[in-house]
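1. sharing a sequence plus its predicted fold:
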Amino acid sequence: MSSYQGVKEGAKQVVRLLEKFPDERFKYLVSFKKSQLERFRRIAGLPVASEGGAANSTAQITSINEIKDIVNRTSGPLGLQKDMLKKMQAAIPHDQFTEASMKAQIVSLTDLVNNKYKNYYDVGDKLYKPAGNPEYYQRILDDITGQKKENVFAGLRTVFWGK
């Protein structure tokens, strides 16, 4: 198997692992899972899904690959000076994977998906439920997930009396 085929097959395995990866609890402008899926689908030669879930072939949004293409194939796109063009080409990230680096990616993602380090470095109840305020972390999680909201008076009571 050639190096290119090995990288392509490794990228397909990484995509399968990333699809098992849980979604982020908090919505950010950029999602780790979505950005890495897009990156490795492109390397694997798979269709890249857009925001709506459809393939990106019909989307009219300019992608980073199209920008890279414009910068790389022309000597002076859009009237840019040559020194500015060289700075842009130097700033564009280049994905250069080898079979060994893809295997390392796969091993790392497998460990993360299987919670290897969470299980290996298990934290006891002393940290999760401190003696001074055993409900502290559960209150925070309930507030984040929206299960139980504290009003202003309950929050003040918690601050002053710790209950």
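-> Noted; the coordinates are in hand. For clarity, every value in this text was computed on a predicted model and none was experimentally measured.
2. use CA for all of it now, contacts and neighbours both
-> Will do.
3. doesn't Gln89 make contact with Tyr72?
-> Not Tyr; residue 72 is Asn. Yes. Counting by Cα atoms under 8 Å, Gln89 is a contact partner of Asn72 at 7.3 Å.
4. now do the contacts for the residue nearest to the spatial centre of the chain.
-> The chain has Phe32 as the residue nearest its centroid, 1.2 Å off, counting by Cα atoms, centre = their mean. Listed by Cα atoms under 8 Å, 6 or more residues apart in numbering, Phe32 has no contact partners.
5. that one and Asn56, how far apart?
-> Using Cα to Cα, to the nearest Å, one gets 18 Å for the distance from Phe32 to Asn56.
6. then Lys12?
-> 18 Å.
7. between the two, who's got more neighbours?
-> Lys12 (21 against 15; other Cα atoms under 10 Å).
8. tell me where this protein has helices.
-> Along the chain, the segments classed as helices by DSSP state H run 3-20, 32-44, 64-73, 82-91, 99-113, 116-120, 125-128, 136-145, 152-161.
9. any idea how far Phe40 is from the residue nearest to Val113 when sequence neighbours are not counted?
-> In this structure, Val113 finds its nearest non-sequential neighbour in Phe21, 6.1 Å apart by Cα to Cα, 6 or more residues apart in numbering. Separation of Phe21 from Phe40 (Cα to Cα): 14 Å.
10. putting a second one here so we can go through both:
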Amino acid sequence: MTQTAKESAKQLVRLLEKFPKERVKHLVSFKEAQLDRFRPVAGLETAGSSEQSKPSIAEIKDIINRTSGPLGLKKDLLKKVQEALPEEQFSETQIQEQIKSLNALMSDKYKNYYAVGDKLYKPAGNPVYYQRLNDEIEGKGKETIFTAMRTVVFGK
């Protein structure tokens, strides 16, 4: 890997560290997955590698290479798994494309370009529907069993 690609990867990692955390918890975080993917390319240590509970792809490959048949797997199946694991090689242009895409996401380029009108956010049949969902996600307003039943029965 060239030095310019490594510098671009460092720039991408700095940009990813500024990326906001996801409001809704998922099994895999976009931000963390991308940081784990590009830190080795940039030559940086993975943050919290000692406290990380899940093995990385590199550790899984190492385990597969060191053992003849982990967990009773057959050698031909192990070979298929090893061939299926990605070997990523990044060029400077590929990393610059990643940076450009991440900048577009962070600046809400597509949210602003494809602006959605008030008609969609506040439908005539139930104008507070999305606000109620947003409040529930953010933990602002909790519905009781009675208000939930009212919503189901009356639709509002």
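-> Structure's in. What do you need? All values reported here derive from a predicted model rather than from experimental measurement.
11. TM-score, when you put one on top of the other?
-> Comparing the chains after superposition, counting by TM-score structural alignment, normalised by the length of structure 2, produces a TM-score of 0.85; 151 aligned residues with a Cα RMSD of 2.1 Å.
12. OK, contacts around Lys103 of structure 1?
-> So Lys103 of structure 1 contacts Gly10 (Cα under 8 Å, 6+ apart).
13. and it, what pairs with it in structure 2?
-> Matched by TM-score structural alignment, Lys103 of structure 1 corresponds to Gln96 in structure 2.
14. gap between the residue in structure 2 that Ile140 of structure 1 lines up against and Glu143 of structure 2?
-> If you follow Ile140 of structure 1 across to structure 2 using TM-score structural alignment, you land on Leu133. Going from Leu133 of structure 2 to Glu143 of structure 2 by Cα to Cα gives 10 Å.
15. and if you look at Val116 of structure 2?
-> 27 Å.
16. check Arg39 of structure 2 too.
-> Taken as Cα to Cα, the span from Arg39 of structure 2 to Glu143 of structure 2 is 42 Å.
17. what about those two, which has more around it?
-> More crowded of Arg39 of structure 2 and Glu143, by other Cα under 10 Å: Arg39, with 19 against 13.
18. dump the residue contacts of that one.
-> Neighbour list for Arg39 of structure 2: 9-10, 13, 45-46 [criterion: Cα under 8 Å, 6+ apart].
19. quickly note the distance from the counterpart of it in structure 1 to Tyr121 of structure 1.
-> Under the alignment (TM-score structural alignment), Arg39 of structure 2 maps onto Arg41 of structure 1. Here the distance between Arg41 of structure 1 and Tyr121 of structure 1 works out to 32 Å (Cα to Cα).
20. corresponding residue for Tyr114 of structure 2 in structure 1?
-> The equivalent of Tyr114 of structure 2 in structure 1 is Tyr121 (alignment by TM-score structural alignment).
21. ditto for Val153 of structure 2
-> So Val153 of structure 2 corresponds to Phe160, using TM-score structural alignment.
22. can you check Glu7 of structure 2 too?
-> By TM-score structural alignment, Glu7 of structure 2 lines up with Glu9.
23. next one: Pro20 of structure 2
-> Checking TM-score structural alignment: Pro20 of structure 2 goes with Pro22.
24. how many neighbours does that match have?
-> For Pro22 of structure 1, using other Cα under 10 Å, the count is 9.
25. for the one 4 residues further on, same thing?
-> Number of residues near Phe26 of structure 1 (other Cα under 10 Å) recorded here: 9.
26. likewise the one 4 residues further on?
-> Neighbours of Val30 of structure 1 under the rule other Cα under 10 Å: 8.
27. go on, Arg66 of structure 2?
-> 10.
28. got it, and Leu15 of structure 2?
-> Neighbours around Leu15 of structure 2, by other Cα under 10 Å: 15.
29. ok, now which ones touch it?
-> By Cα under 8 Å, 6+ apart, the contact set of Leu15 of structure 2 is 99, 102.
30. tell me the spacing between it and Ala124 of structure 2.
-> 41 Å.
31. mind checking how far the residue lying closest to Ile70 of structure 1 once chain neighbours are set aside is from Lys87 of structure 1?
-> Spatially, and ignoring its direct neighbours in sequence, Ile70 of structure 1 is nearest to Pro77 (6.9 Å; Cα to Cα, 6+ apart). Applying Cα to Cα, the value for Pro77 of structure 1 to Lys87 of structure 1 is 13 Å.
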